[in-house]
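# Coordinates only, no sequence provided:
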């Protein structure tokens, strides 16, 4: 406690450039301030102030020490603010960016809205690489790796890509037994809107990836039409397992070439790195990490 008192006396004296003014702010005498700073200087082994009969000024060591003390005080204030904010109910506007495939995650989002009715969600769906900080997002859900040191990140779920087709399509066209059989089938592709490139199907044989130029019967820029077209029996689609788990369970879609597909994807939640997180952001990150895929029936291993 004596150390903290000495730091307080030092910071007040450094700000006011006067032991008298510092004592007045702290409710003690100028002599008490001078003695506290002298003890601090003795303990540190450096002189913090140049003293004269009319004024005091910081030494280079004192200026450096003052800068560090200010940062410590800011951290203490941030910790106090964090604790005080955690006592309040999560509320207010929360701006979140999701990938276009995020439309398939809406059951979890809907449950979150019902759980936290005082939080106003502003959802932006896009596959472009948004600037979380400059564009003012509170949080972003994305797949893949993250390299922005300004952001905090948390893995909230994993998924597999799988090939599916409707039973009636397979009855008409036959069931492919090897990846090369796909060359004789109608293939439904997802195109990345930001690049115009087709998403690669994760095909492999004997542990090695296959690069096969598949027929592009239909190409779409969002996932939902692929799911609809596959269910209608138009062709074979490559979709995330959480998007087709219910259809496979209901037998409206059939998984194909499971021994020849291998691709794990990761959903990450990103948010700006700050000294503390608001209650609304904490509520969102914790809820999504726990419940993102809880509502989906996963494919059997």
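All right, it came through fine. Because the structure is a prediction, the values reported are computed rather than measured.
# When you work out contacts or count neighbours from here on, use the C-alpha atoms and nothing else.
Will do.
# Please look at residue 51 and residue 34 and confirm they touch.
No. Using C-alpha atoms under 8 Å as the test, residue 51 is too far from residue 34 to be in contact (10.5 Å).
# And the two? Which one has more around it.
Just comparing residue 51 and residue 34: by other C-alpha atoms under 10 Å the higher neighbour count belongs to residue 34, 20 against 13.
# From residue 22, how far off is that one?
10 Å (C-alpha to C-alpha, to the nearest Å).
# Do a quick rundown of the strands in this structure.
For the chain, the strands defined by DSSP state E cover 49-51, 56-58, 92-98, 119-125, 139-143, 151-165, 187-190, 204-205, 208-209, 218-220, 236-240, 254-256, 264-272.
# who's in contact with the closest residue to residue 230 other than its chain neighbours?
Among residues not flanking residue 230 along the chain, residue 165 sits closest, at 5.6 Å (C-alpha to C-alpha, 6 or more residues apart in numbering). The neighbourhood of residue 165, defined by C-alpha atoms under 8 Å, 6 or more residues apart in numbering, consists of 230, 231, 233, 235, 236, 237, 253, 254, 255, 256.
# Name all residues that make contact with residue 283.
residue 90.
# returning to what we had before: turn the strands of the chain into a markdown table, including distance to residue 287.
Listed next are the strands of the chain as a markdown table, based on distance: least, C-alpha to C-alpha, whole Å:
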| stretch | distance to residue 287 |
| --- | --- |
| strand 49-51 | 52 |
| strand 56-58 | 50 |
| strand 92-98 | 14 |
| strand 119-125 | 13 |
| strand 139-143 | 13 |
| strand 151-165 | 10 |
| strand 187-190 | 29 |
| strand 204-205 | 36 |
| strand 208-209 | 36 |
| strand 218-220 | 31 |
| strand 236-240 | 21 |
| strand 254-256 | 30 |
| strand 264-272 | 11 |
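# this is the other structure I want to compare:
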């Protein structure tokens, strides 16, 4: 058991790149983590980390050992999962990364928490491209294609981008009939938090891009929804984020025949890990409730 404790201290330190963070995660001091790793290095006869006053990095031997340790803990987790499945309800901590737009999924996430109270959600909202394995996530929700062979994936659903404005704004400024008409409107733009570029509005190809004016810019979706509802301009927004507004009539779509877009949300998780009961029910719940047919 002492060996497993040392291995766990090593894995946590390696994934966090910090004895302090590893200690916080395991509820012990950073010095206790350092001593456990030192005992492990002494027993193995190799150096696992390069240490400096500010950072720790894996040696080549440490990187190889980390992969082996991950397999060991995966097998232990698999054994525990088999027992957990026989005991009934999914339980435990589930660490998931979601895009910033995932804040708009909160009604679905809240419904999941009510349905599975023994699953503890640890949610990280960011548009940064996280490393699912190295950063220790159970899974991530992302839009777009998957190119990482280390990951398994499941499609949660599809969404479309729509151009919308409030009925009051469209009554005052007129309903655009052609993309060029947008030049006379206040356009509310989304700026990507990762690269600072404005998101391109998906007007149909085969024609010159329209040089859209800028009424306002925001790097998250929620302010754009609010500004559009307040009659401050036309915004390009994902349909799942404005279902209620469209149903209640506080927003109306424009230029539907000129907009060409379909995106896909996927759940990704490490292929080396078993799909645990808590992750399986989470994926199923999002697929069934986030994008209902």
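Yes, it's here. The structure presented is a predicted model; accordingly, all values stated were derived computationally and were not measured.
# out of the strands of structure 1, deepest packed?
Mean neighbours per residue, mean count of other C-alpha atoms under 10 Å, is largest over the strands of structure 1 for strand 236-240, with a mean of 25.
# name the helices or strands packed onto that strand?
Counting contacts by 3 or more C-alpha pairs under 8 Å, 6 or more residues apart in numbering; DSSP states H and E, strand 236-240 of structure 1 packs against strand 151-165, strand 187-190, helix 223-231.
# Compare the ones you listed and give me the one nearest residue 177 of structure 1.
Among those, the nearest to residue 177 of structure 1 by C-alpha to C-alpha is strand 151-165 (12.1 Å).
# And the residue positioned nearest the centre of structure 2, how far from residue 127 of structure 2?
With distances taken as C-alpha atoms, centre = their mean, the residue of structure 2 nearest its centroid is residue 98 (1.9 Å). Residue 98 of structure 2 sits 8 Å away from residue 127 of structure 2, going by C-alpha to C-alpha.
# What residue in structure 2 is paired with residue 292 of structure 1?
Matched to structure 2 by TM-score structural alignment, residue 292 of structure 1 sits across from residue 290.
# which ones are touching its match?
105, 108, 156, 157 are the contacts of residue 290 of structure 2 under C-alpha under 8 Å, 6+ apart.
# of all the helices and strands packed on strand 236-240 of structure 1, which lies closest to residue 281 of structure 1?
It is, among those and with distance given as C-alpha to C-alpha, strand 151-165, at 12.0 Å.
# Quick check: the closest one compared with structure 2, mean distance?
Mean deviation of strand 151-165 of structure 1 relative to structure 2 after superposition (mean C-alpha distance after the TM-score superposition for structure 1): 0.5 Å.
# Can you tell me the SS state at the residue lying closest to residue 51 of structure 2 once chain neighbours are set aside?
The shortest distance from residue 51 of structure 2 to any non-neighbouring residue, by C-alpha to C-alpha, 6+ apart, is to residue 57 (6.7 Å). Under DSSP: H, G, I helix; E, B strand; the rest coil, the three-state class of residue 57 of structure 2 is strand.
# before we move on, back to that, could you see which of the contacts of residue 165 of structure 1 carry over to structure 2?
Retained in structure 2: 230, 231, 233, 235, 236, 237, 253, 254, 255, 256, out of those (criterion both residues aligned by TM-score structural alignment, their matches' C-alpha atoms under 8 Å).
# do you know how far residue 67 of structure 2 is from residue 93 of structure 2?
Counting by C-alpha to C-alpha - residue 67 of structure 2 and residue 93 of structure 2 are separated by 22 Å.
# still on that earlier bit, turn the contacts of residue 290 of structure 2 into a markdown table, columns for distance to residue 207 of structure 2.
What follows is the contacts of residue 290 of structure 2, written out as a markdown table (distance: C-alpha to C-alpha, whole Å):
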| residue | distance to residue 207 of structure 2 |
| --- | --- |
| 105 | 35 |
| 108 | 39 |
| 156 | 32 |
| 157 | 29 |
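# now, the most widely separated pair of the residues you listed?
Most distant of those, by C-alpha to C-alpha, are 108 and 157, 13.6 Å apart.
# What is the neighbour count of the nearest residue to residue 287 of structure 1 once chain neighbours are set aside?
Nearest residue to residue 287 of structure 1 in three dimensions, chain neighbours excluded: residue 112, at 7.1 Å (C-alpha to C-alpha, 6+ apart). The tally of other residues near residue 112 of structure 1 (other C-alpha under 10 Å) stands at 19.
# Next one: residue 112 of structure 1 from residue 270 of structure 1, what distance?
17 Å.
# How about residue 126 of structure 1?
Residue 126 of structure 1 is 15 Å from residue 270 of structure 1, by C-alpha to C-alpha.
# pretty sure residue 280 of structure 1 is touching residue 120, no?
No. Assessed by C-alpha under 8 Å, residue 280 of structure 1 is found out of contact with residue 120, at 9.5 Å.
# list residues touching both of those two?
91, 92, 94.
# okay if I get those as JSON lines plus distance to residue 188 of structure 1?
Listed next are those as JSON lines, based on distance: C-alpha to C-alpha, whole Å:
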{"residue": "91", "distance to residue 188 of structure 1": "42"}
{"residue": "92", "distance to residue 188 of structure 1": "41"}
{"residue": "94", "distance to residue 188 of structure 1": "35"}
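# which of these lies closest to residue 176 of structure 1?
Closest to residue 176 of structure 1, out of all of those and judged by C-alpha to C-alpha, is residue 94, at 45.9 Å.
# who's in contact with the nearest residue to that closest one once chain neighbours are set aside?
Using C-alpha to C-alpha, 6+ apart and skipping residues adjacent in sequence, the residue nearest residue 94 of structure 1 is residue 121, 5.0 Å away. By C-alpha under 8 Å, 6+ apart, the residues touching residue 121 of structure 1 are 93, 94, 95, 96, 113.
# Before I go, just wanted to say thanks for your time.
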